[in-house]
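Colleague: Kindly return the folded structure for what I paste below:
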Amino acid sequence: MESAGQKNKHGAIENLLQMALDRTTDGRGALAESILQVCLQTNSNLSAKEFEITFDILRKLVGDVEMEVRRTIAERLATRGDLPHDIALFLANDQIEVAYPVLVDSAALEDVDLIMITRGKPASHQIAVTLRRNLSAAVSNALVESQSVDVIDSLLRNPTAEIAPSTMEMMVELSRSMTPIQKPLLQRTDLSADLAWRMYGWVGSALKNFIVDTFPETGTDFGSEIDDVIERAMATSAEPIAEESSTVSASDLLRILETENLEAFQHAFAQFSGLALNAVPATLSDAGGESLAIVCKACGVPVKDFLRIFELVNAQIAGGGQPDSMEFNAVRTFFDRLEIKNANSILSEWRAATE
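Modeller: Next comes the predicted model:
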């Protein structure tokens, strides 16, 4: 004999089947609510066949109920391991109010589903996908291909997302113009030192200091990881860039600076550094002195001469007046800790960019 509980359960199923015959919008909404309340409770103890019937009813009515009901369905089903794939996919392609919990939590969605949604849906859906745990490298790449600042920023803040080296390199290049992604990108534990140092040429002073502190050694020949132009310029990456290519020496720079002939100094500095003349003012006007330090380190300028050049440049060009002891210590520390090969790489990239 059936127990009272079994009779009640079968009675509930029969009632749902009767409700399924009601074609009105209100009737379908009531049916959906009943399914959620009666059948999809964690302790409902339905048989496999009864679950199949329940999901089949949902499958038939989910497209005909109001958005609020669909949202309730999505919220209740998102974390269920037995959610049928087709229902999950339908809900994931709905309005974001409905799709969000399924995009974030449903294990029923496969990588191919997530990639198609990423490529075919707006940023709201893409951001929801970035919040999933353990995103695959393929899905992460599709998200980055959106080139949306908000989407990429959200992806970078997901520590469980797998990101392929090629995708990471794509984001590094995007960070040239996407300032908001620079910090979370540099904070990724899977960002290589080589890529971090590539960003040095365009991030702000605070992130430059972060790079120096976090990636003191690249661990590889930096030149082997960047574009062909820089690679050719890095033939001897562990040695200073030879000054023989220029008739101007560090001593010449100091003598010109002491005459306060700024136009002559800028022309001399362009010849000394190999930078285009129109790029020199921005390099010299960096009040923190990091850009000047990179050029001087790459060109083999002794620390004593560099500090004197920094003092005069800061007073005459950068507009900072005479640097105080704290500024001197900061730029001295930066210069001392800066690897020659890193300075070479950055200066080579600057040269290529200003050709």
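
Colleague: When you work out contacts or count neighbours from here on, use the C-alpha atoms and nothing else.
Modeller: Noted.

Colleague: ok, now which ones touch the residue nearest the centre of the chain?
Modeller: Nearest to the mean C-alpha position of the chain, by Cα atoms, centre = their mean, lies Leu156 at 4.0 Å. Contacts for Leu156 were tallied using Cα atoms under 8 Å, 6 or more residues apart in numbering; they are Ile181, Pro184, Leu185, Arg188.

Colleague: Closest to Trp197 out of the residues you listed?
Modeller: Leu185 (12.2 Å; Cα to Cα).

Colleague: ok, and the closest non-adjacent residue to the closest one?
Modeller: Spatial nearest neighbour of Leu185, excluding adjacent residues (Cα to Cα, 6 or more residues apart in numbering): Leu156 at 6.2 Å.

Colleague: Met168 too?
Modeller: Leu191 (7.1 Å).

Colleague: Can you tell me the SS state at that neighbour?
Modeller: Look at Leu191: counting by DSSP: H, G, I helix; E, B strand; the rest coil, its state is coil.

Colleague: Now do Asp64 against Glu173, distance only.
Modeller: From Asp64 across to Glu173, the span is 46 Å (Cα to Cα, to the nearest Å).

Colleague: same deal with Ser106?
Modeller: 32 Å.

Colleague: So between the two, which is more surrounded?
Modeller: Ser106 (23 against 13; other Cα atoms under 10 Å).

Colleague: separation between that one and Val151?
Modeller: 19 Å.

Colleague: you'd agree Val172 is up against Met199?
Modeller: Yes - assessed by Cα atoms under 8 Å, Val172 is found in contact with Met199 at 6.7 Å.

Colleague: this one as well, want them side by side:
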Amino acid sequence: MNALIRPQSPHPTDAGTLTSASHLLELARGRTTDDRRRLLLGIAALCDATPPGAEASPLLGDIFMIIARQAESDIRKALSESLASAEWAPPALIAMLALDEIEIARPVIAASPLLKDQDLLRVLLEATIEHQIEVARRPHISGRVADAIIDRGDPATLTALAGNRTAQVSEDALARLIEHSSRIAALRAPLTRHPRLNDALATQLYQWVGQALREAIGERFRVDETKLAAAVDTVIRPPLAEPRGIGNDDAVVDREEMERRLVAKLQSSGQLRAGFLIRAVRERRLSLFEHAMTALGGFTLDQVRAAMVRPGPDALFLMCAAVGIDRAVFPALLEEVRAMNDGRPGVSQSGEPGPMSLAPTAAARAFRSLMGHVGG
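Modeller: All right, here's what the predicted structure looks like:
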């Protein structure tokens, strides 16, 4: 039943009864179908008597609050749908409906002009993730609400916010969304189309997106894709690791310090994961792989580097398993490590590590036992 879709006008002889305060309040507390029908006729008459832009009568607010507290969910949903755009509805009622079940709350969260920042912030704090997503989708939400959504860091809510082109998102807030896109792939496509994306932010976003989105960024900002890629590699990524023993000693020290800082920053923000190590190897950055392995596995740098030059790959296999690198990935990773490390680690007489899976904690324990004499 759509409770507030206006029914036919009441019979003229019933008008005084329908708008009687005591009678309407009595009907609001009633349970029968006839009570509800007569109540809705009376509410319709009161709504018709409320001029545009005027406040609702206190009587109407009292009746609505009783309905909201006592009625079944289908009545509350109809109430929410009918009042979603009303400027005269009781603000306390709208705030209550916004915290109701999601199907009831959705219309008012999406459209009610009576929901203020403090109401939306309360929804973000107290309601379900579905409610939070609706807040993030709400047209023209303020920067204060957008910042609160970003602070919470939920992937689904952030993605809804990234797709909300009318939200008041500051440049700093958009930069924070782009940082989140390094771990949340769903953010990347809507961010490339965001109306507040500028050249500087596009350069930051460029490093996380795939080829199709890179082309979209390059076309939108009229930036040469090759130059943009080079700029990102220079500004954001550490330089490619040189083979060991090559290059100026000071340059090697500077590069390794940069790598340590990058790894520390990723670890402190919770973004240092096994995938980063795989990427470092694929980009031929052996020293960065070693520093990341040291931090993620809790090993010493001496242990990690000793494992990289052993006669066989068992130690490398154990430390990769310890940080969660899948055994199916290991053969390709081993081949790439050998290609930039003078063929080391070598091939043991027993052959390459077998297909056996090993739990990370067990692998870490085995690695430390094997390498315990090095840098312990």
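
Colleague: quick one: the equivalent of the residue nearest to Leu185 of the first structure over in the second structure from Arg196 of the second structure, how far?
Modeller: Aligned counterpart of Leu156 of the first structure in the second structure: Ala162 (TM-score structural alignment). According to Cα to Cα, Ala162 of the second structure and Arg196 of the second structure sit 11 Å apart.

Colleague: Next one: the alignment partner in the second structure of the residue nearest to Met168 of the first structure from Tyr206 of the second structure, what distance?
Modeller: Counting by TM-score structural alignment, Leu191 of the first structure lines up with Leu197 in the second structure. Counting by Cα to Cα, the separation of Leu197 of the second structure from Tyr206 of the second structure is 12 Å.

Colleague: Give me the more crowded residue out of these two.
Modeller: Shown here are Leu197 of the second structure and Tyr206; by other Cα under 10 Å, Tyr206 has more neighbours (23 against 20).

Colleague: That one pairs with which position in the first structure?
Modeller: Aligned partner of Tyr206 of the second structure by TM-score structural alignment: Tyr200.

Colleague: quick one, what contacts that match?
Modeller: Leu207, Lys208, Ile211, Ile346.

Colleague: Same check on Val149 of the first structure?
Modeller: Going by Cα under 8 Å, 6+ apart, the list of residues near Val149 of the first structure reads Met178, Pro180, Ile181.

Colleague: and the first one, what does it touch?
Modeller: What that stands for is Met178 of the first structure. By Cα under 8 Å, 6+ apart, Met178 of the first structure lies in contact with Val149.

Colleague: Kindly report the same for the second one.
Modeller: With contacts defined as Cα under 8 Å, 6+ apart, Pro180 of the first structure is in contact with Val149, Asp153.

Colleague: let's see 10 Å
Modeller: Neighbouring residues of Pro180 of the first structure by Cα atoms under 10 Å, 6 or more residues apart in numbering: Val149, Asp150, Ile152, Asp153.

Colleague: Sitting in helices, which of the residues you listed do you find?
Modeller: Counting by DSSP state H, the contacts of Pro180 of the first structure place Val149, Asp150, Ile152, Asp153 in helices.

Colleague: number of nearby residues for the nearest residue to the last one once chain neighbours are set aside?
Modeller: For Asp153 of the first structure, the nearest residue in space outside its immediate sequence neighbours is Ile181; the separation is 5.4 Å by Cα to Cα, 6+ apart. One way to gauge burial is a neighbour count; for Ile181 of the first structure, by other Cα under 10 Å, it gives 23.

Colleague: Kindly report the same for the one 4 residues further on.
Modeller: Counted by other Cα under 10 Å, the residues lying close to Leu185 of the first structure total 22.

Colleague: what's the spacing between stretch 278-288 of the second structure and its chain's center?
Modeller: When C-alpha coordinates are averaged (Cα atoms, centre = their mean, to the nearest Å), stretch 278-288 of the second structure and its chain have centres 27 Å apart.

Colleague: shared neighbours of Ala162 and Arg196 of the second structure, which are they?
Modeller: Val169, Leu174.

Colleague: ok, Ala292 of the second structure - contacts?
Modeller: Contacts of Ala292 of the second structure (Cα under 10 Å, 6+ apart): 259-260, 262-264, 266-267, 272-274, 276-277, 280, 286, 298, 301.

Colleague: change it to 6 Å
Modeller: By Cα atoms under 6 Å, 6 or more residues apart in numbering, the contact list for Ala292 of the second structure reads Val263.

Colleague: now Asn164 of the second structure
Modeller: Shown in contact with Asn164 of the second structure (Cα under 6 Å, 6+ apart): Arg137.

Colleague: what's the neighbour count on the corresponding residue of the first structure for Leu114 of the second structure?
Modeller: Alignment note (TM-score structural alignment): Leu114 of the second structure maps to Ala108 of the first structure. Counted with other Cα under 10 Å, residues neighbouring Ala108 of the first structure total 21.

Colleague: Tell me which residues touch Ala108 of the first structure, please.
Modeller: Contact partners of Ala108 of the first structure, counting by Cα under 6 Å, 6+ apart, are His85.
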